[in-house]
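**Student:** only geometry, no sequence info:
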């Protein structure tokens, strides 16, 4: 006789990727403003703070582009997984087994 079965563990689902990517970009934009202000507070030159802000903005822009590409790729993979695969006899495209005779390299020719 078996006892009561424990309920299966449920793991919290991760947040959607778009929310995470947006949060990352927001924090990066915030740091683009905050870091130069802190640098000025501690006595760095205005040119140095502006240069740092421009560098951080450039890195943030590139990261945003890469995150968007990653999101598109993930969405494409999810869409491909949802499409049902065709059976063996409904293949498309060209291949070695599609009609006609094929002479192999080891077949003697007279």
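**Tutor:** Cool, got the structure. The structure displayed is predicted, hence computed values, not measured ones.

**Student:** contacts, neighbours, all on C-alpha from now
**Tutor:** Fine.

**Student:** for residue 82, what are its contacts?
**Tutor:** By C-alpha atoms under 8 Å, 6 or more residues apart in numbering, no residues touch residue 82.

**Student:** Quick check: it vs residue 32, distance?
**Tutor:** Using C-alpha to C-alpha, to the nearest Å, residue 82 is found at 40 Å from residue 32.

**Student:** Likewise for residue 44?
**Tutor:** 16 Å.

**Student:** And those two? Which one has more around it.
**Tutor:** residue 32 (21 against 13; other C-alpha atoms under 10 Å).

**Student:** How about the contacts made by the more buried one?
**Tutor:** So, once contact is read as C-alpha under 8 Å, 6+ apart, residue 32 ends up touching 53-54, 56-57.

**Student:** For ChimeraX, write the selection for the buried entries among those residues.
**Tutor:** Here is the ChimeraX selection string for the buried members of the contacts of residue 32, based on 16 or more other C-alpha atoms under 10 Å:
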select :53,56,57
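
**Student:** can I get the contacts of residue 32 in TSV with distance to residue 18 and secondary structure?
**Tutor:** Formatted as TSV, these follow (distance: C-alpha to C-alpha, whole Å; DSSP: H, G, I helix; E, B strand; the rest coil):
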residue	distance to residue 18	secondary structure
53	25	helix
54	25	helix
56	22	helix
57	20	helix
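
**Student:** Pasting the second one now:
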């Protein structure tokens, strides 16, 4: 009797969604190293490459903080929405232009 083989997991099944920020930060850190190396390879000064590396590192750090803060906000907001009756609140009307004055199209005011 043949023995059934277990089905292999998809490649990203072991990574939970919360690790998406970690993946982004890893790629950003990789670029913080790679970009200055490429700049040096193409003849940029050491000071220019170092300045670029520091700038990329600063942008990466700020983006990481904002992503983490956004994650915390989204995690804290989910239980509150469930307790308040859940779901989105829909507004009446259609589109972004509800009510208010309308001019005669795209004609200049004169």
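**Tutor:** The structure has been received and is ready for your questions. These figures come from a predicted structure and were not determined experimentally.

**Student:** TM value for the aligned chains?
**Tutor:** Once superposed, chain against chain, the TM-score is 0.59 (TM-score structural alignment, normalised by the length of the first structure); 72 aligned residues with a C-alpha RMSD of 2.0 Å.

**Student:** Please enumerate the helices of the second structure.
**Tutor:** 20-41, 46-83 (DSSP state H).

**Student:** What residues does the nearest residue to residue 31 of the first structure once chain neighbours are set aside make contact with?
**Tutor:** Closest residue in space to residue 31 of the first structure, ignoring its immediate chain neighbours: residue 56 at 7.9 Å, by C-alpha to C-alpha, 6 or more residues apart in numbering. Residues near residue 56 of the first structure by C-alpha under 8 Å, 6+ apart: 28, 31-32.

**Student:** before we move on, what about residue 25 of the second structure?
**Tutor:** Counted by C-alpha under 8 Å, 6+ apart, residue 25 of the second structure has contacts 60, 64.

**Student:** Equivalent analysis for residue 17 of the first structure, please.
**Tutor:** Residue 17 of the first structure neighbours (C-alpha under 8 Å, 6+ apart): residue 71.

**Student:** how much space is there between it and residue 29 of the first structure?
**Tutor:** 18 Å.

**Student:** just residue 64 of the first structure next, same as before
**Tutor:** For residue 64 of the first structure, the distance to residue 29 of the first structure - C-alpha to C-alpha - is 10 Å.

**Student:** cool, residue 60 of the first structure as well?
**Tutor:** 7 Å.

**Student:** same question, residue 54 of the first structure
**Tutor:** From residue 54 of the first structure to residue 29 of the first structure the distance is 11 Å (C-alpha to C-alpha).

**Student:** Okay, the residue lying closest to residue 57 of the second structure once chain neighbours are set aside and residue 24 of the second structure: tell me how far apart.
**Tutor:** Distances taken as C-alpha to C-alpha, 6+ apart place residue 32 nearest to residue 57 of the second structure, at 6.1 Å, with adjacent residues excluded. Distance, residue 32 of the second structure to residue 24 of the second structure, using C-alpha to C-alpha: 12 Å.

**Student:** Repeat that for residue 77 of the second structure.
**Tutor:** 23 Å.

**Student:** Could you do residue 72 of the second structure as well?
**Tutor:** For residue 72 of the second structure, the distance to residue 24 of the second structure - C-alpha to C-alpha - is 17 Å.

**Student:** between these two, which one's more packed in?
**Tutor:** residue 24 (15 against 11).

**Student:** what about that one, distance to residue 31 of the second structure?
**Tutor:** 11 Å.
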